[in-house]
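[1] Quick one, fold the following:
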Amino acid sequence: MKANGKNILDSVIYRYTADSNQLEDENRVLKETVNNLKAELDKFKSPPLMVCEVRELVGNDCAIIRIPNGNQFYVKISSECTKLKPGDMVLAEQKNLTILEKLDISRKFNVEKFVIIEKPTVTWEDIGGLQQQAREIKEVVELPLLKPALFKKVGIVPPKGILLYGPPGTGKTLLAKAVAASTNSTFIEIVGSELVQKFIGEGAKLVKEIFELARKKAPSIVFIDEIDALAAKRMEIGTSGEREV
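    A predicted model of the protein is given here:
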């Protein structure tokens, strides 16, 4: 009887011990889940950070930054944020604008979002009519690219650009593509209205980067379509971005 009673008692103790261990494991998992949920809630409760541009560094722990609306402020730099330089993009608190973190992004435009880059296959034979215009473009654009030594020898400086005008659908883009194809040049097309940006300086910066791209992919033909969006009469210009470009 004593042996049977002891076995039953050991069995009960073992069962309760196993149940206790299982409950402790479940309790630990639930605590971790609660802590994770609290951390997620804290993230949602924390205010968003503002993306700003560093304009100038003042000493080791201060800087002048520009916020998205264009205003500039003199702010403190967190001790954890190091190796800043003018032009860097940073995250700052909205309340006191303290710089907390440097962002690995650039203020440069992604030029390829604004332009169409291709190697055209259009030939002069594909263009119907426009013989006079094609002949003039060959003399002014194609020949200097194919035989630059000839122009240098006779002392003629070829023009850097030409203006094609006329109603839509009259072959202006085809002529430009034919020149690019005949000279084996990269054809870079951009719509003029894309050069008008909201803030002062951004339109000019985009123009600069387009021509940097053209130099990188030289020889290149830069074709600016709908340029009348920029070259309007002075009285028709209403925004600072248009005046700047």
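[2] Could you use CA atoms for every contact and neighbour count after this?
    Fine.
[3] So which elements touch the lengthiest strand in the chain?
    For the chain, the strand that runs over the most residues, judged by DSSP state E, is strand 50-58. Packing partners of strand 50-58 (3 or more C-alpha pairs under 8 Å, 6 or more residues apart in numbering; DSSP states H and E): strand 62-66, strand 89-92.
[4] Now those in a markdown table, please, with extra columns for distance to E139.
    Compiled in a markdown table, the helices and strands packed on strand 50-58 are given as follows (distance: least, C-alpha to C-alpha, whole Å):
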| stretch | distance to E139 |
| --- | --- |
| strand 62-66 | 49 |
| strand 89-92 | 47 |
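[5] Using a markdown table, lay out the ones you listed together with mean neighbour count.
    Shown next, in a markdown table, are the helices and strands packed on strand 50-58 (neighbours: other C-alpha atoms under 10 Å):
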| stretch | mean neighbour count |
| --- | --- |
| strand 62-66 | 21 |
| strand 89-92 | 22 |
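[6] report the angle between the axes of the longest strand of the chain and strand 62-66?
    Inter-element angle recorded for strand 50-58 and strand 62-66: 130 degrees (by axes from the mean of the first three to the mean of the last three C-alpha atoms, to 10 degrees).
[7] Distance from the chain centre to strand 50-58, please.
    The gap between where strand 50-58 is centred and where its chain is centred comes out at 18 Å by C-alpha atoms, centre = their mean, to the nearest Å.
[8] please give me the structure for this one as well, since I'd like to look at both together:
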Amino acid sequence: MSGELDVSRDNSDNYEQIIRLLEEKINALQTEAESLRKELNYYKSELEKLLSPPLIEATVLDILDDGKVVVRSTSGPNLIVSVSNEIAMNDIKVGMSVALNQRGSAIVKILPEREEPFIKSMEVSEKPNVKYSEIGGLDEQIQELREVIEMPLKNPEIFKELGIQPPKGVLLFGPPGTGKTMLAKAVATESNATFIHVIASEFAQKFVGEGAKVVREVFELARKKAPSIVFIDEIDAIGAKRVDLGTSGEREIQRTLMQLLAELDGFQPLDNVKIIAATNRIDILDPALLRPGRFDRLIEIPLPNIEGRKQIFKIYTSKMKVSNDIDLDTLAKLSEGLSGAEIRNICTEAGYISIREGKREISMKQFIEAINRIKSKKKSEYKGREEKYV
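    Purely as a prediction, here's the structure:
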């Protein structure tokens, strides 16, 4: 009798072990099935994405009373479209970007605002490390720039109290290398403003209307980043006097210029956005740019006089290891007719001469040799250009 009980107990233990093994197998199969189900759903969704038609980007122009919306499609003409039931009409605003369904031309999605990488790259993320003290021979110009750019940004209440309006834009003009770009950077540094540096030729784009769009987005970025300074270098690239040549390139440049004029007109003098432009050729600029209300403050940046050249030499030599025989007055006299950029080149050239000669400091003799080299090079370049046009 006891033997039968033992056998039945053993059978019972075996059955329980088999049941546990089967339960574990079922659980493993269920886990595997769930994993396979997720994988199947993933591939189904990917297949739907591949088979679904692409959406068309558009910009909202107007919202009509009957619930329809007027949009400008990137693929063609303006369209009057309906709105998907999944989107509330109150969420749609004029000027925003939306996605259109190709089949029914209905708005199916509101696109988030985004900044073009090309436009974003124009913002100088690190503040220009240029101080007024690093610019020599331009004390009057610095004072004028501080009055028309820095003061309205820092103390707008003074102008409101007096009832006067500062200039909207400032145009710096003068020969190359006289410090126009350095001045703009110094103003941005001293006023703690965002500095947006644009070369005017970047406004000239390949496709029709693209140049005007770039101008519009640059000024939109400036408003978002206010207080900010937009510095347009070499503005003569798009701001030259308009002529009736009739070529598509000329017409596109003129459209870009008109957009720039419209943006300048849209600014209030006491806004936290200031515009500085620079040119070497003020004589070829369109008069529309220079009329009051746009670039109505013109600041000439001339070649430095003898005192200015002495200041520039003093600034650069203060950072160099020079001998005790350096005579700044003599260097200023010998460098007559040279710009600030050329004086910087003289200091660099004097350093190279010292390195070639194996010296550990720069002497007066090496500075004089550097001046002669820069002047000789400038004279040969000028002669070459003169022979080219004869």
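[9] Post the TM-score for the overlay when you can.
    Here the TM-score for the pair of chains, by TM-score structural alignment, normalised by the length of the first structure, is 0.69; 234 aligned residues with a C-alpha RMSD of 4.3 Å.
[10] Quick one: closest of the helices and strands packed on strand 50-58 of the first structure to P120 of the first structure.
    strand 89-92 (37.8 Å; C-alpha to C-alpha).
[11] Quick one: average offset of the closest one versus the second structure, please.
    When the second structure is overlaid, strand 89-92 of the first structure sits 1.6 Å from its aligned residues on average, using mean C-alpha distance after the TM-score superposition for the first structure.
[12] against the second structure, where does the helix or strand following that strand fall?
    The C-terminal neighbour of strand 89-92 of the first structure among helices and strands, as given by DSSP states H and E, is strand 99-103. Residue correspondence for strand 99-103 of the first structure in the second structure, counting by TM-score structural alignment: residues 107-111.
[13] buried ones in that stretch?
    Residues of stretch 107-111 of the second structure classed as buried: 107-110 (neighbour count, 16 or more other C-alpha atoms under 10 Å).
[14] The residue mapped onto I162 of the first structure from the second structure and M122 of the second structure, how far apart?
    In the second structure, I162 of the first structure lines up with L171, judged by TM-score structural alignment. Distance, L171 of the second structure to M122 of the second structure, by C-alpha to C-alpha, to the nearest Å: 19 Å.
[15] quick one on the thing from earlier: determine the angle, from 0 to 180 degrees, between the longest strand of the first structure and strand 99-103.
    100 degrees.
[16] what's the average distance of strand 50-58 of the first structure to the second structure?
    If you overlay the two and look at strand 50-58 of the first structure, the average distance to its match in the second structure is 1.7 Å (mean C-alpha distance after the TM-score superposition for the first structure).
[17] in the stretch 1-150 of the second structure, which spans are helices?
    Remark: helices assigned in the stretch 1-150 of the second structure by DSSP state H, counting those that start in this stretch are 2-51, 117-120, 139-145.
[18] Which of those sits closest to Q254 of the second structure?
    Of all the helices of the stretch 1-150 of the second structure, helix 117-120 comes closest under C-alpha to C-alpha, at 20.5 Å.
[19] Mean per-residue distance, that closest one versus the first structure.
    Overlaying the first structure shows helix 117-120 of the second structure at a mean distance of 7.5 Å from the equivalent residues (mean C-alpha distance after the TM-score superposition for the first structure).
[20] same for that helix, what does it pack against?
    Against helix 117-120 of the second structure (3+ C-alpha pairs under 8 Å, 6+ apart) you get helix 210-224.
[21] helices and strands around the helix or strand just after the helix it packs on, which ones?
    Scanning forward in sequence from helix 210-224 of the second structure by DSSP H and E, the next helix or strand is strand 228-233. Helices and strands in packing contact with strand 228-233 of the second structure are listed as helix 180-190, strand 194-199, helix 210-224, strand 273-279; criterion 3+ C-alpha pairs under 8 Å, 6+ apart.
[22] Counting by contacts, list what the second one packs against.
    Just to be clear, that refers to strand 194-199 of the second structure. Packed on strand 194-199 of the second structure, when contacts are counted by 3+ C-alpha pairs under 8 Å, 6+ apart, are strand 123-124, helix 180-190, strand 228-233.
[23] Mean distance between the first one and the first structure after superposition?
    Between strand 123-124 of the second structure and its aligned stretch in the first structure, the superposed structures give an average distance of 2.8 Å (mean C-alpha distance after the TM-score superposition for the first structure).
[24] so that strand corresponds to what in the first structure?
    Following TM-score structural alignment, the partner segment of strand 123-124 of the second structure in the first structure covers residues 115-116.
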